[in-house]
Every structure is written in C-alpha cells, then in structure tokens.
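1. Would you be able to build a 3D model of this:
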Amino acid sequence: MIFVGIDISKLSFNVAVLIDSKYQSRQFENKQSGFLKLSQWIKSFKNPAYFCLEATGIYGLALAKHLYQTNQKVIVANPLQTHAFAKMEMARNKTDKADAMSIARYCQYLFNRGEIDKSLFIPRSAAFERVQFLVTRLDQLSKMKSQENNRSGVSLDKAAARSIGSMLAFIDKQIMVIKKEIAMIIKQDEQLTVQLKLLVSINGIGDKTAWALLAYIGDISLFENSKQISSYAGLNPSIDQSGTSLNRSSLSKTGSTRLSKSLYMPAIVAVRYNPLMLAFYNKLLTKGKPKKVALIAVMRKLLVLAYGVLKSRKPFDVNYQH
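-> Okay, the predicted model is just below:
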C-alpha cells in the first residue's frame, strides 16, 4: 500500500509518495497533462494507492475528479484536520514539499485507524459545481460594482463619468443574469432546493446568502461539529494567553474569507428581525462587549444555525430551545 499526499496550488501541485516509511517527491503542473503524468508515475510503484489532498476550492477540484474518474481512491480532507494533524506531529518545516509529506502521513493515519474508506471523495452534482462557480462570479461582480461606485464620486471628467456609468449599468445587467441562472439551477435540482429552503428558514438569511453558504461551505460531511465549521470560516475566537495573564481574545485569521464576509449583512438583518439573534446580541452588549464583537458573534451563531439545519435536515425553529 502506498499513500500519496498532494499539496495543491494554482499552477502546480507537489506530490509525496509514502512507501515503506520512505518518501518520493515530485511536482506537476496543475492541468490535465500534469494529472496524466501523476497517474503514470503512481502506476510505476505497482502498489494499491490512496490519494489525499486538502479541500482548497477550485484549485484541487479538477485533480480530485480526475482521480475519481480513473477509479483511484481519493480523500479530499478538511484543511483544519490536516493542519491539526501536522501540529500534533509538531511539524517544523512549512514548504510545499513538507506539506505534501505531512498529508501523505495523514492519509496513512486514516488508513491505520480504519477511517479512510468512509472518507472517500465522491464528486458533487454538476448543478452544485455550477452554483459554486456562479456564486464566486457574483462576488467578483459585486466587488467590481463597489470599485466603480467609488470612482464615480471622484471623477471630474464628463467622458470618464459616462464610462463609469456605462460600466455600472453593464455590471448590474450581468449581476441580474447570474442571479437568474443560479435561481434556475437550484430550482431544477431537488437536493439544492431542499437545502435552500432549510437555510432561508433562518430569519436573516435570504436567497443570496443561502447561495453563498451552499457554495462556500461545500460538502457539509467534511465538518464533524459546529466548532469545525466556525474555524473553517475564521469566526472562532483566538485567545492570547501567557501563564495567568489573558492578554486578548480576537478572531482567528485563518479560514474562508468569502464565507465569513457573506454573513456580515445577514447578521445585521438578523439582529433586527430574528428574536433569537436580537436577544443574543443584546446579551453580549449588556456584558460590555463592543458592537463589532457582538455582531461577529451573531455571524458565528448564524453559521452554526446554518450548519445545524443542513446537518439535521430540519428547518429552523425559533422556539426549539424553549
């Protein structure tokens, strides 16, 4: 048995093969020709293989699908779990090659615990993948719109102002096209339709936020509990403590920025219209927490609720805890 750890980046990926407690390493281009070269190299070992890479969004998706389609056993692991494993090993080196070796050892660790086969990667539906790409595009267009709006306020030239106006109109049109496309895709997919209804049952979460949650959370089975998904979004508190002195508590700087940003406006809406969130927000203010800290806590609470309804497959009930 060999264990193949893969560290993915945009243009290339590093591979470490763990066999008989020794490593062999190579780097390949992150495209179809690189995938084929990887497959040929692995065949030369003439041993059954388990592949493991981290869930890093679109950069690793094509490779994971290629391995699945060629009947390879591949695990797309939660980065939080692979990083925790590296810390447990007290790994000191932080390079692409060292990361690939650590992922290979994590793969072997799952195998030795008898947990690897239940973690095997199965591609999501084509509809889900389209939603992921289109939600990302929607974010890009929204960012472009904000940039053009900022320019419109400082432009003194009429021709430049007309250009900005035309660009804003074009962006608005594209945003409408993308929104209609996402809505249509979800409407035509039974599973996505059910998940959307579960998410919008939470007061403060509308269609757009639900789309973002579906896209950026990805496979809900990658998260064993709500703490893991909070960490994944970077909404878990990080405590700076030395001895008996507690210096400060702040947000973790790791995580999915897009996922956390998608919860900001819903949190503002939730503290107005969701009784549970309003009570939670006011409780924190009463304890002396700054408004920004309380709002971030509401963002985290919303994410936990979203995780709960998706995991349980039951809509949000504001009276449940009572």
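
2. can we go C-alpha only for contacts and neighbour counts from here?
-> Fine.

3. Give me the contacts around stretch 261-271.
-> 203-206, 209, 212-213, 277-278, 281, 295-296, 298-299, 302-303 (C-alpha atoms under 8 Å, 6 or more residues apart in numbering).

4. from the chain's centre, how far out does the longest helix along the chain sit?
-> Of all segments of type helix in the chain, defined using DSSP state H, the longest is helix 158-187. What separates the centre of helix 158-187 from the centre of its chain is 26 Å, taken as C-alpha atoms, centre = their mean, to the nearest Å.

5. Just name whatever secondary elements it is in contact with.
-> Secondary-structure packing of helix 158-187 (3 or more C-alpha pairs under 8 Å, 6 or more residues apart in numbering; DSSP states H and E): helix 126-152, helix 190-200.

6. The shortest one packs against which elements?
-> If you count contacts as 3+ C-alpha pairs under 8 Å, 6+ apart, helix 190-200 packs onto helix 158-187, helix 207-217, helix 291-312.

7. Here is a second sequence; please produce its structure as well for comparison:
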Amino acid sequence: MECIFGIDVSKDSAEVAILANDRVVHSFKMALNKLGFAELEEQLQSFSEPVVIFEATGVYSRRVAAFFQREGLAYTQINPLQAKRAMEDFRSRKNDALDAEGLARAMARFHFASTYQEKPVYGELRDLERTYQQHNEDIVRAKNRLHRSLQMTFPEIEHVLSSTDGVLYWHLVQRFPHPNLVLECELDAITQIVQASTPKNIGLRRAQRIAGKLLDLAELSAPAALATDYIVKMTATQAHEVERPDHLKTETIREMAAAAKGLSEVRILMTIPGIGEKTALCLLAELGDVRRFHSANAINAYVGIDLIEYQSGNYTAEQHIRKRRNAYARKIMCRAIINIVSAAKYTPTRISAAYKRKKQSSQSKRTKQIAVAAMSQLNRLIRHLILNDELYDKTAFSPEQ
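-> Sure, this is the predicted structure:
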C-alpha cells in the first residue's frame, strides 16, 4: 500500500494530508517547531516507506526540507508553477488543507521523482552568495545616494580619479566632502592624505598628481551647499556607507572559498580561461551540485535561458528565453561569458570563438541572443568537466579550428 504525505507549508505551520488507497486516512496541522516535527516523525514511522511531497515556498519550506535531510529521508519538493498545474483537476476550492490533499493526489497520479539531496556545503555556499549579491545591491543604492549628495557639495570630486569605485576614492570623499576642506590644506598635506587613504602602495608622484588635480577641481567648484551645512557631514557618512558593504563582499568571498575548500568543482571551473576564483565560487553557489542535472538543457532551464517557441498558423514569433528561474545565475553566467571573451586574446576557447564569429556575422541587436548561446555552451562545458572530473584542456582548441 502506497502512503503519500502531502504537506502544504506556510509561514509558521503546515497542513499534512496522508493519502492511502486513494483516500485521506488522516490529516493534521503541525507547527514548524520541534513539537510539530516530532509529531510528523511519529506519523511517518507508522507507515512503511512513506512518500513525501511539498511545495517550495521560499525560506518557509527550507525548515521542512532540513528536517527530512537530517533524518535521511527522501522527499519531493516541486515548484509552485508545477504544483499549480499538477493540482488543476483536484482544486475546485482552495485552502491549506485541500492543497495538502491536492499535493498528495498529484503525487499519486504523476509519481514525481525524489528531490536530489545536495551536500550541506552547497546550501551554505548559496546562502553566502546571496549575501554577496545583497552587498552588491547595497553598494548600488549607497553609491546612488552618495552621487546625489555630491551634486550639492562637491560634484567635481567625481573626476579626480578614473573611477568612482575603490577605497582611495571613498576615503577622499570622506576627508574632502566639500571643496573648502581641500582649499584649507597645502599640496604636501593633501599628498600625504592621498597616500594614507589607500592600503595599496602608491608612489609619491602619482599621489602628487592626484593632490594637484583635487586642488584644481576644488578651486573651480561652486557647490550649492556651504561647508558648514549638514549635507556635507551626511556626504562623508554616505561615502563610508559605500565602503562598508564593499569590505563585507571581500569577507564573504573569503568565507565562500573556505567553505568550498573540499570541493573539486572550484578548481575545475578555474581552469576555464577567463573564470577566476570569485566567478567560480559564485557559479558553483548558484548552480549547486551540477551532478543532479540530467542534461545541459536542464541547467539551461534552471538558469532560465531555455528558449520559448511560439507558432500559430502562418505566424512564428521570434524565440526568446524564458527568463524565469535563477536571475542571479544568469547574471553571473553573463559576466563569465564577458570574461571568457576578454581572455580569448591570450587563451581562445570554442566558446569565445563562436561568440566572436556570430558577433561579426550579425547585427548588434542580436548581442543578447549570442550571449545566451554562449551561456548554453558554457553550461555544457561545465557539466562535462564536473561529471568527468576533468580539468579544462587549454591546448584542445586553436583559433585555426
């Protein structure tokens, strides 16, 4: 007798329906705490080889998945869209109890495969990488705020260096958020401040050039705010707020490297020309254990670069990617392709050669399609290397091929 546990997970609790012989033999509501999981374990032990299915509900379902992983039990977790389609025939009304029963009946009909249980390190890497992405988003917001404030206090300082990123620039803004603060100092004093504003070794001549340019810009500046206005103090604070998440990003990458120390995938990915440690760690964190994908097309679908085709009668729409699933993975893979193409100057690959060939033979408006094709190639390469535990052979391709 097949016994199926359908679990509908919400924020603090879950509805459980136990289906046997095509009827619900028991249902109950459990809290997502030790008492609730003890009750669930007791019910599971009363049946022989129970099947479990629940819907992925973001962070809420992770507690349920963690319970089954700790107990060493198989389970099936399906995404909300898949659950909705599978339960269409069973859902005439909607509430949590009926959803739990619907999940169980969908399992009885479609026999979904058990969810591949990754090693905990992949979940740890994913959490760290999402934290890294949050720091990125914090930096973007902080930089936008800083830019707006500088337009009032000292807009010219944005041109003192070639980039408005980096510790040196942020330290200069913290020290000189208003041109009057620059004009109060002598050139030698500003030069010393420049040299002290970066942990890197900076030559005296370069520091003097920066100091001289800063002085020239300060003399030309006509800010909207006075040096004593509150916005000047706020600007210095905002420059510090940009620097803080940048430091946290560096720390997060270090933690990711330490967590992935025992995984061979990072070393394998780093042998692909253009992929460094940070990109390799972020790719691995978002893709997880690549061995769970039955094909490269499955990775494409997971990332959201699988193509959608629409044809009706004489009309055929242009193919486009699905753009659902993992937006972070798409972003990282796109950056990886850019790096691979850049590295092709010294170490060409089939991916970079195909990208450049298509780029030269097509119009610029097809750049996204070409990038997606290259990402698909990269997925095939990554899967092949990891499944076979191979390093990338840099001599396997030559531009003449």
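
8. ok so, going back, can the helices and strands packed on helix 158-187 of structure 1 go into JSON lines with extra columns for distance to residue 255 of structure 1 and mean neighbour count?
-> Shown next, in JSON lines, are these (distance: least, C-alpha to C-alpha, whole Å; neighbours: other C-alpha atoms under 10 Å):
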{"stretch": "helix 126-152", "distance to residue 255 of structure 1": "16", "mean neighbour count": "16"}
{"stretch": "helix 190-200", "distance to residue 255 of structure 1": "21", "mean neighbour count": "19"}
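
9. can you put those in TSV and add distance to residue 110 of structure 1?
-> Putting these into TSV (distance: least, C-alpha to C-alpha, whole Å) gives the following:
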stretch	distance to residue 110 of structure 1
helix 126-152	27
helix 190-200	29
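
10. most packed of the helices and strands packed on helix 190-200 of structure 1?
-> Across these, averaging neighbours per residue (mean count of other C-alpha atoms under 10 Å) puts helix 207-217 on top, at a mean of 21.

11. Mean distance between it and structure 2 after superposition?
-> Here helix 207-217 of structure 1, set against structure 2 after superposition, deviates by a mean of 1.6 Å using mean C-alpha distance after the TM-score superposition for structure 1.

12. list the contacts for the residue nearest to residue 149 of structure 2 when sequence neighbours are not counted?
-> Closest residue to residue 149 of structure 2 apart from its sequence neighbours, by C-alpha to C-alpha, 6 or more residues apart in numbering: residue 235 at 5.9 Å. Contacts for residue 235 of structure 2 (C-alpha under 8 Å, 6+ apart) come out as 146, 149-150, 153, 173-174, 177.

13. Out of those, the closest to residue 361 of structure 2 would be?
-> Nearest to residue 361 of structure 2 out of the contacts of residue 235 of structure 2 is residue 146 (C-alpha to C-alpha; 42.3 Å).

14. of all the helices and strands packed on helix 158-187 of structure 1, which lies closest to residue 94 of structure 1?
-> Closest among those, once you apply C-alpha to C-alpha, is helix 126-152, at 29.0 Å.

15. And that closest one, how far out from the chain middle?
-> With C-alpha atoms, centre = their mean, you get 16 Å for helix 126-152 of structure 1.

16. That one versus helix 207-217: what angle between them?
-> 120 degrees (axes from the mean of the first three to the mean of the last three C-alpha atoms, to 10 degrees).

17. other SSEs contacting helix 126-152 of structure 1?
-> Using 3+ C-alpha pairs under 8 Å, 6+ apart, the elements in contact with helix 126-152 of structure 1 are helix 158-187, helix 207-217.

18. mean deviation of the following helix or strand past the last one from structure 2?
-> Counting by DSSP states H and E, the next helix or strand C-terminal to helix 207-217 of structure 1 is helix 226-232. Compared with structure 2 after the fit, helix 226-232 of structure 1 shows a mean deviation of 0.6 Å (mean C-alpha distance after the TM-score superposition for structure 1).

19. who touches the helix or strand that helix 226-232 of structure 1 is followed by?
-> Remark: after helix 226-232 of structure 1, the chain's next helix or strand is strand 237-242, criterion DSSP H and E. The set of residues external to strand 237-242 of structure 1 that reach it, using C-alpha under 8 Å, 6+ apart, is 246-252.

20. Not counting its neighbours along the chain, what's nearest the aligned residue in structure 1 for residue 307 of structure 2?
-> Matched across to structure 1, residue 307 of structure 2 falls on residue 237, judged by TM-score structural alignment. Nearest non-adjacent residue to residue 237 of structure 1, counting by C-alpha to C-alpha, 6+ apart: residue 251, 4.5 Å away.

21. Tell me which residues touch the one you found, please.
-> Here residue 251 of structure 1 is in contact with 234-238 (criterion: C-alpha under 8 Å, 6+ apart).

22. That one maps to what in structure 2?
-> So, by TM-score structural alignment, residue 251 of structure 1 is matched to residue 321.

23. how close does its match get to residue 308 of structure 2?
-> 6 Å (C-alpha to C-alpha, to the nearest Å).

24. Equivalent analysis for residue 271 of structure 2, please.
-> 32 Å.
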